[in-house]
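A.B. asks: Here's a sequence, model it:
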Amino acid sequence: MLQETETTPRPLESPTDGTPGWLKLPGLAQLGPAFFTALRPTPLSQPHWIARNADVARLAGIDPQWLQSEEALVILSGSTVAEGTQPVATVYSGHQFGVWAGQLGDGRAILLGETRGGQEIQLKGSGRTPYSRMGDGRAVLRSSIREYLCSEAMHGLGIPTTRAMALIGSPDAVYREQPETAAVVARVAPSFIRFGHFEHFSARGDEASLRKLADHVIDRFYPECRSGEAFEGNAYAQLLHAVSERTAALLAQWQAVGFCHGVMNTDNMSILGLTIDYGPFQFLDAYVPGHICNHSDNRGRYAFDQQPSVAYWNLLCLAQALLPLIGKEETARAALESYPPAFAREFKLRMAAKMGLPSRAAESEAFVQVLQSLFDLMAQDAVDYTIFWRRLSHAANATGSEAPSAQFAPVRDLFLQRELADSWLDRYRELLAQHADPAACKAMLRVNPRFVLRNHLGEMAIRAASQGDFSLVNTLQDILTTPFDEHPGHDSLADFPPDWASHISISCSS
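C.D. replies: A predicted model of the protein is given here:
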C-alpha cells in the first residue's frame, strides 16, 4: 500500500463483522494491502439521477426498485458509504501509447464491492485516490454520458463489455479545457483487473504478489487452466493462452462492427476480454481503415486498422509480465501463437455472417477475395459502414418480382463508382447463391445493426443534458439496447451523420 500523504484520502477501518448481503469486499482487495488502498469516495454536492439501468441491477443481483431510492442515489454518487462495506482503489502500471508509464492505478475510480450476483460495482469520477497523480479524480458530464451509453450499446451488439448501472450528475465544477459539470458512472463487471495489474507486480520484481494475482484470476475466472494439459500443464501459460483467445475474439468483434477504442494502452485491456475504459471511442461513419478517433493520438498508434496488431503487442507485454511464473520464454511465446490465427478465424466468421453466408463459406478463397475487394471499394468511396451493411441485409432478404439490380439499388447508391459497385454486387450474389443458406441470410438483420452510437448522437445527447434535458440519453439507451430492431419513429437516429459530425474532436481529456 502507498504511504499516506496530505492528499491521500483517509483509509477506512476494515469491517470485522461481515458486509451487507448485497455487497462484499471485491476479490482483488482480499489479496492483501499491496493491491489496493482503502478510502472513501469524495461526495458530490446535489447529486441527481441522469439515467438508471434496471437490467444491470438484475444482473448484479440487486432489486431494480432499489435504483429508485434515495439510498441508491447517495451510495452510487459516492456521497455515502454503505454500512459495513470497504471501498478501495487498486494499483496497476502499464504502457501508454507504447511507452512504459510506470505506476498508474485507479486515479478516479473506486470499487464499492462485489454484489451477490458476482459483479463488482465501481464508481468512475468519484474523487481523488493515491493513484490520481496530478488529476482531480473527477469525470465530466460529456465523457460520462458517452461511457454510459456506449457500454450499453456494446452489450446490445453482443460484444463483451463492462456495463453501466447508473449515471449521476452534479452541478460541481470540473476544470478541463473549460469549466464543466461533474458526473459519476456506476459501472459493473465481474472484475476490473487489467493487463496492467500484472505488469505492476512483475516490474517491481514482486513475484509473490504476481503469483497471488494470477492464482486469483485462474481460480475465479479460468479454472480450466488448472486441469489443462497444454504447455506441460503450466497453468500460467494456459492463462496467457486463454486471455489471448478471448482478446482475439473481442478484437474481431470490434473490427466487424466498426468500433474504434481510441486508447488501447495495456492498462485499458481487460484480463477477461471485456471492452473497458470508454474514452475517445468512435463507431465508424465512413469506412476509413486508418481512421484515428482520438485527437490525442498524433501518430495514429490506435487507428482503426491498427487495433488487432496493438492488441497482440499488448499481449506480448502481458506475456513478459507473466514470464516469472511461466518460466520459459519459448513456453510464453507458444501460448501467444494462437492469437493471429484466432483473430483471423473469428473475423472471417463474423464477416461471413454479416454477408449472410454460413460459417463454412468463411474458409473459401472466393469469400476472402470478395471481402477484400469490398473493403477496397468501400475505402475508395468512403462508404458509410453501418448503413452499407444494413442495406445489404435488407437487399439480400428482399422478396418479390423485382430484378436483383432493383433489389440492390439502395446498396449501389452508396458508392460513387457505380460500375465497380455493380461488379462487386454480381460477385456477391454469386457467392450468396453458391452457399445458399436461407437461415444465414435471414440472420443478417440480427448481425448488422441499424443503430450504433455515432459520435454526433452522443454529442446531441450531451448538449441536451448540459441544459438539463436527459430525454435523449434515455431514448438512446432504450434504442441501443436493441440495435437490430427497426424502432419506428426514430429513423433520424439511424441516418447519415450531419456535416458537422466530422468536426467533433474527442481526446483523452475527460
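A.B. asks: rest of the way, CA atoms for contacts and neighbours
C.D. replies: Fine.
A.B. asks: in which helix or strand would I find Y148?
C.D. replies: helix 141-156 (DSSP states H and E).
A.B. asks: Same check on E245?
C.D. replies: Here E245 is assigned to helix 235-257, by DSSP H and E.
A.B. asks: That helix packs against which elements?
C.D. replies: Other elements packing on helix 235-257 under the criterion 3 or more Cα pairs under 8 Å, 6 or more residues apart in numbering; DSSP states H and E are helix 207-221, helix 224-227, helix 307-326, helix 329-336, helix 339-354.
A.B. asks: relative to helix 207-221, how tilted is that helix?
C.D. replies: 60 degrees (axes from the mean of the first three to the mean of the last three Cα atoms, to 10 degrees).
A.B. asks: quick one: the strands in this protein?
C.D. replies: Secondary structure of the chain (DSSP state E): strands at 36-38, 48-52, 88-90, 93-96, 99-103, 109-114, 120-124, 139-140, 163-175, 179-189, 259-260, 282-283.
A.B. asks: Mean neighbour count for these - can I get that in TSV?
C.D. replies: TSV is the format used below for these (neighbours: other Cα atoms under 10 Å):
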stretch	mean neighbour count
strand 36-38	25
strand 48-52	19
strand 88-90	26
strand 93-96	22
strand 99-103	14
strand 109-114	27
strand 120-124	26
strand 139-140	24
strand 163-175	22
strand 179-189	24
strand 259-260	23
strand 282-283	24
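A.B. asks: one more, for comparison:
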Amino acid sequence: MFHNHDSILVQEYASLGAPYLVEVPATPLRTEASLLHLNATLAQEIGLDAQHLASAEGINTLSGNTPFPGYQSRASVYCGHQFGQFVPQLGDGRALLIAEIRKGKQYRQLQLKGAGPTPYSRHADGRAVLRSSIREYLASEAMQALGIPTTRALSLTASADPVFRETTETAAVVCRVSESFMRFGHVEFFCYTNQLDALRNLLTWHIEQHHPEIDLGDSETSFHTGLLQWLATVIERTASTVARWQAVGFCHGVMNTDNMSSLGLTIDYGPYGFIDGFDIDHICNHSDHQGRYSYRNQPRIAHWNLYALAQALSPLIPDSKETLQNLLDGFADAFHAEHSALFAAKLGLPATKGDPIDILIENTLKFMHEHKLDFTRFFRSMSALDPHAGAADNFALWQSSPFFPLALGDEQQVNNAHAWLAQWLAMANSTQASTADWRATLDQTNPAFVLRNHLLQHAIEQAQKGEFSEVNRLFAALSDPYDSTQLPSEYIAQPPEWAQSLVLSCSS
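C.D. replies: The predicted model follows:
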C-alpha cells in the first residue's frame, strides 16, 4: 500500500476513541466498483503506492468494500448552526475516517465520503451520487491549484448501485485527504452537551497535533492563553481563506458552522460555484432562499461562525468575554488586509494600504456588477494593458485580449469602461516593473480557467452515460489554471447563455 518506508499507518486521532469517534465499518457496494480517477500526484505526496491503489485490491479499499489494512474505520460526532439555526447533533453521516498516515512531520487523514451510513446518518443511506462526487473531487484539486486552503481528493470510485434522490442516480465514493477534518461543530457539540472535560481533551490533542507553536503549558493560565492563541489563529486563517474565495469569485453555498474547518480549509463542496457574470449578491445554492450565503455575505457569515465558535469555547476560558470579543473584532481587519492585497495584485498594483486602492477595488467591483462582466475573464484581460501607456492606447490593447470582457455595442458600458480605465491608470502609472514582467506576474495571479458549473455539468452528463474522458480532461486542465496556451479553447471562452439557468442545491 505504501510507496516507501518513510510513510507509516498511525492511530493518533483514532486513539482518542469515545466520545469523539465510533468504530463503524463501511458498507460494501453491491455492484462492482470501478476507479474513475486517481490523483497519482497526491498519492505520492502522502506516500501511497499509486499502482497498488489502481489495482483491484486498492479499488476495494478506496470504495469502502474492504478496510484499509490495519485500520478500523470511524465516524466522528459534531453539531452546528445550519442556515443560522442550531442543530444539536450532526456528525459524519456518510463520511468515514479510513486511515491516518504519517510521513516524517507530515500527517494526513484519509476519509471516504459516500461509503454507507453511520450512527449520525439521521435515517439517510450514507451514500453519495456520481454527480456530487465529481463536483467535490474536481473542486478540491481546482482550489488547491488556485492556492486556496482546501481538503484534497485522492480518488473517485463508482458503481451501478442505485441511489435515490430527486431521481434515481448511481453511487460514487470520494476519498478525500486532509490534515484534519475537525470543524467548528466539533467544539460546539462538546460544549452544548456539557462535556467540557471531553472538549478540553479534544482541543488539547488538536492543538498539540496541528499547532506545535502553541504551548498549552501545565497551568490553567497557560491553557487559557493557549486556547486564545489558537482562536486567534483560526480567525486569521478563516479570514484569509474567505478573502481568497472572494478573489477568485468562489461561492461555497453552505457556510454552516459544521462546514467550517478549524484549520481554515475549504471543506464540504456541495452547491458551490465560481461566478460567471459578476453579481455581488450571487447565490449559488438554490436552497438558500434568503441569500444568507451569497457572495457578498460570505465574509459576514464567516465572522458570525467564528462568533459561534468563540461562544462554544468560552466555558473553558473563564472571564474571557472581553478578550474573546477583541479577538473577534480583529476578523474585519484581517479580512480587509488580505482582500485588499489580493485585489491589488489582481489589478497589477502594489499592495499599498489606504483609501486610494480600496476605492479603486470598490469601483472595480461596482463596474463589474453594473454590467455583469465575467469575473474571471475581466481580471485575466488586465494583462493586456500597459501601465506605462496612455488611456487610448490601453483601451485598444484591452480590446486585443482574447479575454476582453466588454460588449462594444453597449455605449454606456464602453463609456464606463473608459472612466474606470482612467482611474486605474492614475494608480498604475507609477509601476516600476517593465511591461513584460508586469504582464507575466499578472498572468500568474489571475487564472485563465476556473471550474465553471457549465463545464462540470457537461462532464457529469458524459459520466452518467459511462464516458469519463471529460472528467479526465478537466482534471488535467485544473492542475495549471494560469497557462492559457495549454487550455482547451472552450474552457476559457465566455460561458454559454444556458449556463445561467443551471440550478444547484444541497441534494447529493
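A.B. asks: Could I get the TM-score for this pair?
C.D. replies: Here the TM-score for the pair of chains, by TM-score structural alignment, normalised by the length of structure 2, is 0.92; 487 aligned residues with a Cα RMSD of 2.1 Å.
A.B. asks: quick revisit: kindly reformat the strands of structure 1 as a markdown table containing distance to P497 of structure 1.
C.D. replies: Output for the strands of structure 1, formatted as a markdown table (distance: least, Cα to Cα, whole Å):
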| stretch | distance to P497 of structure 1 |
| --- | --- |
| strand 36-38 | 44 |
| strand 48-52 | 25 |
| strand 88-90 | 39 |
| strand 93-96 | 31 |
| strand 99-103 | 35 |
| strand 109-114 | 33 |
| strand 120-124 | 30 |
| strand 139-140 | 25 |
| strand 163-175 | 26 |
| strand 179-189 | 26 |
| strand 259-260 | 16 |
| strand 282-283 | 11 |
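A.B. asks: re the thing from before, what range in structure 2 does the helix holding Y148 of structure 1 sit on?
C.D. replies: The aligned range for helix 141-156 of structure 1 in structure 2 is 130-145, by TM-score structural alignment.
A.B. asks: And that stretch against structure 1, how far off on average?
C.D. replies: Stretch 130-145 of structure 2 differs from its equivalent in structure 1 by a mean of 0.3 Å after superposition (mean Cα distance after the TM-score superposition for structure 1).
A.B. asks: Residues touching the helix holding Y148 of structure 1, excluding its own?
C.D. replies: The contact list for helix 141-156 of structure 1 (Cα atoms under 8 Å, 6 or more residues apart in numbering) reads 160-164, 166-167, 169, 180-185, 277-279, 452-453, 458-459, 461-462, 466, 473, 476-477, 480-483, 510.
A.B. asks: Please compute how far it lies from its chain's middle.
C.D. replies: 9 Å (Cα atoms, centre = their mean, to the nearest Å).
A.B. asks: Likewise for stretch 90-100 of structure 2?
C.D. replies: Taking mean C-alpha positions (Cα atoms, centre = their mean), stretch 90-100 of structure 2 and its chain are 18 Å apart.
A.B. asks: Which residue is the nearest non-sequential neighbour of the spatially most central residue of structure 2?
C.D. replies: Central residue of structure 2 (Cα atoms, centre = their mean): T266, 3.0 Å from the mean position. Leaving aside its sequence neighbours, T266 of structure 2 sits nearest to T150 (Cα to Cα, 6 or more residues apart in numbering; 4.3 Å).
A.B. asks: wait, isn't R301 of structure 1 in contact with F97?
C.D. replies: Yes: R301 of structure 1 lies in contact with F97 (Cα atoms under 8 Å); the separation is 6.9 Å.
A.B. asks: one step back: number of nearby residues for the residue nearest to T266 of structure 2?
C.D. replies: Other residues near T150 of structure 2 come to 24 when the count uses other Cα atoms under 10 Å.
A.B. asks: For D106 of structure 1, which residues are in contact?
C.D. replies: Contacts for D106 of structure 1 were tallied using Cα under 8 Å, 6+ apart; they are 89-92, 129, 131-132.
A.B. asks: Make a markdown table out of those and add distance to G21 of structure 1.
C.D. replies: Listed next are these as a markdown table, based on distance: Cα to Cα, whole Å:
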| residue | distance to G21 of structure 1 |
| --- | --- |
| A89 | 21 |
| T90 | 23 |
| V91 | 27 |
| Y92 | 29 |
| T129 | 27 |
| Y131 | 30 |
| S132 | 31 |
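A.B. asks: What is the nearest of those to W313 of structure 1?
C.D. replies: Nearest to W313 of structure 1, judged by Cα to Cα, of the contacts of D106 of structure 1 is Y92 at 18.3 Å.
A.B. asks: can you tell me the distance between the two ends of stretch 60-73 of structure 1?
C.D. replies: End-to-end distance of stretch 60-73 of structure 1 (Cα to Cα, to the nearest Å): 17 Å.
A.B. asks: for stretch 481-499 of structure 2, same thing?
C.D. replies: So stretch 481-499 of structure 2: terminal residues 20 Å apart, Cα to Cα.
A.B. asks: Enumerate the positions of it that are buried.
C.D. replies: Buried positions in stretch 481-499 of structure 2, judged by neighbour count with 16 or more other Cα atoms under 10 Å: 481-482, 484, 487, 491-492, 494-495.
A.B. asks: The residues you listed: which two are farthest apart?
C.D. replies: Farthest apart among these by Cα to Cα are Y482 and P495. That separation is 17.9 Å.
A.B. asks: And for G468 of structure 1, the neighbour number?
C.D. replies: Count around G468 of structure 1 with other Cα under 10 Å applied: 11.
A.B. asks: Please pull up the equivalent of it in structure 2.
C.D. replies: So, by TM-score structural alignment, G468 of structure 1 is matched to G466.
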